[in-house]
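S.K.: Have a look at this prediction, sequence included:
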Amino acid sequence: MKNTWIIIAVVAILSLGAGFIGGWFSYQAYLAASLQSVAEDLQDGVPDEDSPLDDDTAPTPDSEGAPQPQGPPEPASASDGVFEYAVTGTDRSGTYKDDDLGEAYRAGGEFVIISISAGHVGNSPASPAAAAGEITAYDADGRSYAPFSDHLPYVDEVNPGNTATYSVVFDVPKGTELVVLQMSGYEAPDVATIGATESGRTSG
């Protein structure tokens, strides 16, 4: 009887050992299969060194560098709703003398002096566009320029039907060609966009 219990105990121990060993090998097989699957997924996700980049990841010329100017606005209307403007002459100079104030200025680059005629087409006294914030000049590439801040043209109020003449000064890099002016007096409802014809004459 005692030998029978010993045999039963040995068989039980062997069965447990066999089950443990079988389970361990099964776990190792499962772990190996999982690692292989992960390695295959990672390999599939890495692009081939010889394969070109996808179209949506390749750099394009448009995405490189700063935005480029799109050109100046097209001349459209000479009137801002109060005045009708025209360029009557241009000049270039390295210096500019303000006769009204008795001041002389030297350009950081080159002064472009544009003579303006402003005819009043409104119904009450008003002042034409003459200062920074009321006039913007553009070159052929669409770069914009403000009037020279040290020079403020003094223009009296103009009665309806009358015309004022004055000059606007721009300090620009040498050789800059201004091609378009946008003008709008502080009382005006619209914006005048006209061509800025330069004579190319140089002085000073």
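M.R.: The structure has been received and is ready for your questions.

S.K.: going forward, measure contacts and count neighbours with C-alpha atoms only.
M.R.: OK.

S.K.: T202 touches S93, doesn't it?
M.R.: Yes: the criterion here is C-alpha atoms under 8 Å, and T202 meets it with S93 at 5.7 Å.

S.K.: what about versus this one:
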Amino acid sequence: MSDQPQNQTPPAESKKKRHKWPWILGGLAVVLIIIIAVVATSGSDDQQTATNGSNGDPQQAQQQPPPEQEQAQEQAEAGIGQPVRDGKFEFTVEGVERAPSVGDDAVMTEQAQGEFAILTMTVRNIGDEAQPLSDTDQYVYDAAGRQYSADSMAGLAITGNDVFLNPINPGNSVTGKVVFDVPAGTELVRAELHDSAFSDGVTVNLE
């Protein structure tokens, strides 16, 4: 009996697998392109807004000074009777008077080399702690730009003018006189007031 060859069924061909990664990469590329386009558009809008300013006028936005500069300009233009601030003090110059001497008696009388320019001012403590006021930190200038320092002895000769000896508490105000010995007839144009020797100071026009 001869061996009959057995019919063998050929193995079924495996179905070709479809790779999904090209589609995934394509989708990611599309998403990335969309994100880049959105970011670029948003950045362009922000730049245009910053250039044009809030009212869409680039020239006006460029000319508008920052708040700090506006405040400094306002203080630089302040005059007699207008309050200005430096550090913890708010100064208001009430007026300037002239006298050849100061003092109420022979013991406490000071004679000027030229004439005394007496600066009356009110000082308010706008800080949160007590601080003394020194007359030696205050200056006046003439039209030629020359600086004059205070005469402390002449200031003490004025009765009741002891505001430079006691600290000023927060919220309190004091009125005192700062005395300057200047050549007779000197035209004083501005005062430079400081809350301390280390402050920037603030200017008051005296003209």
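M.R.: Everything's here; your move. The structure presented is a predicted model; accordingly, all values stated were derived computationally and were not measured.

S.K.: Got a TM-score for the pair?
M.R.: Scored against TM-score structural alignment, normalised by the length of the first structure, the superposed chains reach a TM-score of 0.52; 121 aligned residues with a C-alpha RMSD of 2.5 Å.

S.K.: Tell me how many other residues crowd F25 of the first structure.
M.R.: By the criterion of other C-alpha atoms under 10 Å, F25 of the first structure has 12 neighbours.

S.K.: got it, and A33 of the first structure?
M.R.: 12.

S.K.: follow-up on the earlier one: neighbour count: T202 and S93 of the first structure, which is higher?
M.R.: S93 (18 against 13).

S.K.: Isn't that one up against K174?
M.R.: No: using C-alpha under 8 Å, S93 of the first structure is not in contact with K174; the gap is 9.7 Å.

S.K.: which residues are common contacts for the two?
M.R.: E110 (C-alpha atoms under 8 Å, 6 or more residues apart in numbering).

S.K.: got the contact list for A197 of the second structure?
M.R.: For A197 of the second structure, the contacting residues are D137, by C-alpha under 8 Å, 6+ apart.

S.K.: Ok, the one 4 residues further on next?
M.R.: Taking C-alpha under 8 Å, 6+ apart as the criterion, G201 of the second structure is in contact with D86, E192, L193, H194, D195.

S.K.: I'd like to know which of those are part of strands.
M.R.: D86, E192, L193 (DSSP state E).

S.K.: Could you check the strand or helix carrying Q69 of the second structure and say which residues are buried?
M.R.: Taking DSSP states H and E as the definition, Q69 of the second structure sits inside helix 67-76. Residues of helix 67-76 of the second structure classed as buried under the neighbour-count rule (16 or more other C-alpha atoms under 10 Å) are Q75.

S.K.: which strands and helices sit next to it?
M.R.: Counting by 3 or more C-alpha pairs under 8 Å, 6 or more residues apart in numbering; DSSP states H and E, the packing neighbours recorded for helix 67-76 of the second structure are strand 202-205.

S.K.: can you point me to the longest strand in the second structure?
M.R.: strand 110-125.

S.K.: quick one, helices of the first structure?
M.R.: Secondary structure of the first structure (DSSP state H): helices at 2-45.

S.K.: Quick check: E129 of the second structure touching P167?
M.R.: No: contact criterion C-alpha under 8 Å: E129 of the second structure and P167 do not qualify, at 9.6 Å.

S.K.: Give me the contacts around the helix holding Q69 of the second structure.
M.R.: V84, R85, V202, T203, V204, N205.

S.K.: how about a cut-off of 6 Å?
M.R.: Residues outside helix 67-76 of the second structure that contact it (C-alpha atoms under 6 Å, 6 or more residues apart in numbering) are V84, T203.

S.K.: Likewise for stretch 24-36 of the first structure?
M.R.: So stretch 24-36 of the first structure is contacted by nothing (C-alpha under 6 Å, 6+ apart).

S.K.: what range in the second structure matches that stretch?
M.R.: Aligned by TM-score structural alignment, stretch 24-36 of the first structure corresponds to no residues of the second structure.

S.K.: Over to stretch 159-168 of the first structure?
M.R.: So stretch 159-168 of the first structure sits over residues 169-178 in the second structure, by TM-score structural alignment.

S.K.: and what of stretch 82-97 of the first structure?
M.R.: So stretch 82-97 of the first structure sits over residues 88-103 in the second structure, by TM-score structural alignment.
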